[in-house]
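[1] structure, please.
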Amino acid sequence: MNEASEAEEAGVLIMLGVTVFGLLFANLSGFAHVWAAADILPLQSATPGAFDTLAWWAGQTFVSWTFNILLLVLFGSALALRHQQDGTRGLGWLFVAGLALAYLFWHGELLTVLALAGMIAVPMQALPTATRWMTLSGLIGGTFLILLTGAGITALLPDTMGLADLLGLDATRIADIEAAHQSGFWARLPENMATALQFHLVEVFFLGGGVLGLVLLGMELVERRFWSGNWPVMPLVLGAATALGIGLPLNGWSALNAMSAGFAPSQAWGGIAAHATGAALAASGYAMLGVLAVRYRVAEHVQLFLIRAGHVWLTLHVGQIVLLTLVFSGVSGIALYGQMGPASLFGLGLVLAIVQAGAVWAIDRWLRVGPVEWLLEGLSNRHFARLRRN
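    So this is what the prediction gives:
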């Protein structure tokens, strides 16, 4: 691998390290509450205090949706860094792992749709450049239009229709769901499987085009050496400033608009459109900041740690899913499902981020690769190499 390729790989790994920590905070509410609560404050806390409101607003502004978008793009970049002949190796087993996580642990996993998108995206690299760009632009733009259409439909709803009417999540229904989760993981397994199936149908049929488009975009960024930091400085600086200067205020306004409208479904369309646009801009701004940090070697010790985290991002992501499922709905009597507001979740996120950092250190010290990466590689090669270091 030449110096340019090494720099490109380092940039991708650093951003994967950042993303796997961002996803921890972005996904917490999805584990802790009913499926719709991630973006709806009243479903997280019936009587939110000032700290709850601030924590929810900060999550919506800085992490919600944004790190999911980054993961999709970076997954495509990681695929592009592989040799062409083994680009799809392991994606079938990744698909199986995603199914197992979704149907046995958490419906919100992204690995299944990532694996499917990767299987399609790798062969598409043989297409002419112009065709690839037209395809990814159409896929991303089409998915954005689907989101806008869905948001526009909510504007047609009567003002008298509340969240409970739209989502079928009245107080009694939420209490039943919380009781089922608090009774222990296996007690609610059939319901979890049904929810996972619904999410997979939505991801594949409504959002699958956008996922494929973002994976293709990640591949194109590698081809243009974006992550290596070799692009001109001023376009990166101005791009990051513009993307974050527009994206983060849009995200923040979206959250404030939802609160001021009392989370009425008929008033949600503007906020949804703003959040979708803002999250995409914020993701691109974070990426350009990361590239600038790589270029100027900002906080090199932190970058080295993030490279280690990027190498084992899949193990960390799977570990998050398993651990958070156990914390919130794994053991009867101590499950925290429905018990924590946004401020408490943020505090828990900080603790878990420290635990995750310790896991990165431990894996780097004692193992050659992450356990999940080792497992998928062994299944793909039909031979399991040594996991522990000498």
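[2] could you use CA atoms for every contact and neighbour count after this?
    Will do.
[3] surely L281 is in contact with I246?
    Yes. At 7.3 Å, L281 and I246 qualify as touching, with contact defined as C-alpha atoms under 8 Å.
[4] which of those two has more neighbours?
    Comparing L281 with I246 by neighbour count (other C-alpha atoms under 10 Å), the higher total belongs to L281, at 24 against 16.
[5] how about this one, so we can line them up?
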Amino acid sequence: MNAAPKAERHTSIDTLRGFAVLGILIMNIQGFAMVMQAYSNPLAHMDFSGANQDVWFFSHVFFAMKAMTIFSTLFGAGIILMLGDEKQARIGVHYRRMIWLLVIGLIHAWIFWWGDILVPYAVMGMLVVFARRMSATGLMIFGLALIAIAGALMTLGMMFIPMMEEEQLQAMLLPTPEMVSETVALYQQGFLARLGENMATTAEAEVMQVTFFAPRLAGAMLVGMALFKMGFLTLRWSVTQYAISAILALGIGIPLTWWSSMHHIETGFALDQIWIGESANYFLSPIVAFGYASVVMLMCKFGLFRMLLHPFTAAGRMAFTNYLTQTLIMTYIFVGSPGLGLIGTVERVDQLKIVIAVWIAQLIISPLWLSVFRFGPLEWVWRSLTYWKFQPMRKTAPVSAEPSPPGG
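    From the prediction side, this is the model:
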């Protein structure tokens, strides 16, 4: 499999994971700061002009579905990293790990935030593990095929949006002012008061994940397995290969994604046109994500960037903690008592300022924490639950003989 040495493998993968876990926040914050429909239709809630429109445009071009795609591919690569592709791999450890991820994800989704990704990750992780012994070529073909099938289903579904009943449209994209006001008031009222609404939204979101998102997610995981076996994620490619990949992928992906975002704005998110921009971004996002990953791998090849990348590497090693911490921070800011209840009051420009502040905090705290401890706090909990044994936390403690779970 031409695997890289363990230290190198962890560094490159964790660095890329660090960029991804920070990048997803710029999209996720919209699901906390505004009503759910505004995530797909920014005209549904608050101002969408001037600098606010610019922030949406920037986020959509450079981050929408890109960071999530990277995160998903790394999850698949992590399965290979942990189990390898041997027939007698300790599959029981993997399943215990996925079951606990599912439990944590269900709590995260149903209690805290409807936009959870841990539940579908756990479910798909239980399935794609059986493909780990396939060749890199087979994994890549099968993975890209799943992504394409999911994209075709999504496109077909969005083309029928104009034919939906009014109530369906209101629930998905076009909430009435009264619906927006009621949702905002409910979330501002407090954490417990909005619990039922969050659960109802979570139920809808998880149905969408199973029908439209799951095949893409599984496909991305398979692609991640392929990229690991190909040596892409373990720095086995040459500087020239990474540079060419970055130039081609970003040179194609960014301009076309730019066009798709402009199409949304120019058509005013018209119901009969929205599928064009969304489908374009869907199919282009893996290309852009591959370009981003190529840039990060290229930087990892040079010791010159080691100090610059170190905080991102640490953030990636603590990705589980950082992801869930982002939810806690956003919940405190935007949900009412015991939080601040600022949902519906923070425009996109100020949302970006919050994102940058969280980025800075996590890039500072992650390396400081890991200078003392072996794992992030939630990585330690997850790992201890997986092995039914408290794991050594401080760096002075004896090292366990158990293999390290990917990302933890």
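[6] care to give me the TM-score?
    The pair, once superposed, lands on a TM-score of 0.92 when counted by TM-score structural alignment, normalised by the length of structure 1; 388 aligned residues with a C-alpha RMSD of 2.5 Å.
[7] centroid-nearest residue for structure 1?
    N68 (2.6 Å; C-alpha atoms, centre = their mean).
[8] and that one, how far is that from F199 of structure 1?
    Distance, N68 of structure 1 to F199 of structure 1, by C-alpha to C-alpha, to the nearest Å: 15 Å.
[9] which helix or which strand is home to the residue nearest to the centre of structure 1?
    Using DSSP states H and E, N68 of structure 1 sits in helix 66-81.
[10] which helices and strands sit right next to that helix?
    Secondary-structure packing of helix 66-81 of structure 1 (3 or more C-alpha pairs under 8 Å, 6 or more residues apart in numbering; DSSP states H and E): helix 3-32, helix 111-124, helix 208-223, helix 269-295.
[11] what comes up buried for the longest one?
    Within helix 3-32 of structure 1, the residues that qualify as buried are 7-32, counting by 16 or more other C-alpha atoms under 10 Å.
[12] quick one: average offset of that helix versus structure 2, please.
    Overlaying structure 2 shows helix 3-32 of structure 1 at a mean distance of 1.5 Å from the equivalent residues (mean C-alpha distance after the TM-score superposition for structure 1).
[13] contacts for the next helix or strand after that helix?
    Sequence-wise, the next helix or strand downstream of helix 3-32 of structure 1 (DSSP H and E) is helix 41-44. Here helix 41-44 of structure 1 makes contact (C-alpha atoms under 8 Å, 6 or more residues apart in numbering) with 29, 33-34, 36-38, 48, 53, 56, 338, 340-342.
[14] any of those residues buried? List them.
    For the contacts of helix 41-44 of structure 1, a burial check counting by 16+ other C-alpha under 10 Å picks out S29, H33, V34, A37, A38, P48, T53, W56, G338, M340, G341, P342.
[15] was I right to think the residue nearest to the centre of structure 1 contacts L24?
    No. If you go by C-alpha under 8 Å, N68 of structure 1 and L24 don't touch, sitting 10.6 Å apart.
[16] show me what contacts the aligned partner of T176 of structure 2 in structure 1?
    Aligning on TM-score structural alignment places T176 of structure 2 opposite D170 in structure 1. The contact partners of D170 of structure 1, taken as C-alpha under 8 Å, 6+ apart, are L163, A164.
[17] what about 6 Å?
    D170 of structure 1 is in contact with A164, counting by C-alpha atoms under 6 Å, 6 or more residues apart in numbering.
[18] what do you get for P123 of structure 1?
    Taking C-alpha under 6 Å, 6+ apart as the definition, P123 of structure 1 has no contacts.
[19] so what does it match up with in structure 2?
    By TM-score structural alignment, P123 of structure 1 lines up with F130.
[20] look up the closest residue to V296 of structure 2, ignoring the ones flanking it.
    Closest residue in space to V296 of structure 2, ignoring its immediate chain neighbours: L16 at 6.3 Å, by C-alpha to C-alpha, 6 or more residues apart in numbering.
[21] same check, this time on L28 of structure 1
    Spatially, and ignoring its direct neighbours in sequence, L28 of structure 1 is nearest to L345 (6.8 Å; C-alpha to C-alpha, 6+ apart).
[22] which residue in structure 2 lines up with that neighbour?
    Using TM-score structural alignment, L345 of structure 1 lines up with Q351 in structure 2.
[23] give me the number of residues near that match?
    Q351 of structure 2, neighbours per other C-alpha under 10 Å, totals 18.
[24] distance check, it against P120 of structure 2.
    27 Å.
[25] what does L328 of structure 2 align to in structure 1?
    Here L328 of structure 2 is matched to V322 in structure 1, going by TM-score structural alignment.
[26] that match: which element?
    Per DSSP H and E: helix 313-329 holds V322 of structure 1.
[27] got the angle for that helix vs helix 111-124?
    Going by axes from the mean of the first three to the mean of the last three C-alpha atoms, to 10 degrees, helix 313-329 of structure 1 is angled at 160 degrees with respect to helix 111-124.
[28] for helix 313-329 of structure 1, which outside residues touch it?
    Here helix 313-329 of structure 1 has contacts from A32, H181, Q182, G184, F185, A335, L336, Y337, G370, V372, using C-alpha under 6 Å, 6+ apart.
[29] 8 Å instead, please
    If you take C-alpha under 8 Å, 6+ apart as the criterion, helix 313-329 of structure 1 is touched by 16-17, 20, 24, 28, 31-32, 101, 105-106, 109, 181-185, 309, 335-337, 356, 370-373.
[30] got the angle for that helix vs helix 3-32?
    10 degrees.
[31] quick one: the helix or strand just after helix 313-329 of structure 1 to structure 2 mean distance?
    Once the chain leaves helix 313-329 of structure 1, the next helix or strand it forms, by DSSP H and E, is helix 342-366. Mean deviation of helix 342-366 of structure 1 relative to structure 2 after superposition (mean C-alpha distance after the TM-score superposition for structure 1): 1.7 Å.
[32] helix 342-366 of structure 1 - contacts with which helices or strands?
    Under the contact definition 3+ C-alpha pairs under 8 Å, 6+ apart, helix 342-366 of structure 1 sits against helix 3-32, helix 50-62, helix 300-311.
[33] flag every buried residue along that helix.
    The neighbour-count check on helix 342-366 of structure 1 (16+ other C-alpha under 10 Å) flags 342-343, 345-346, 349, 352-353, 356-357, 359-360, 363-364 as buried.
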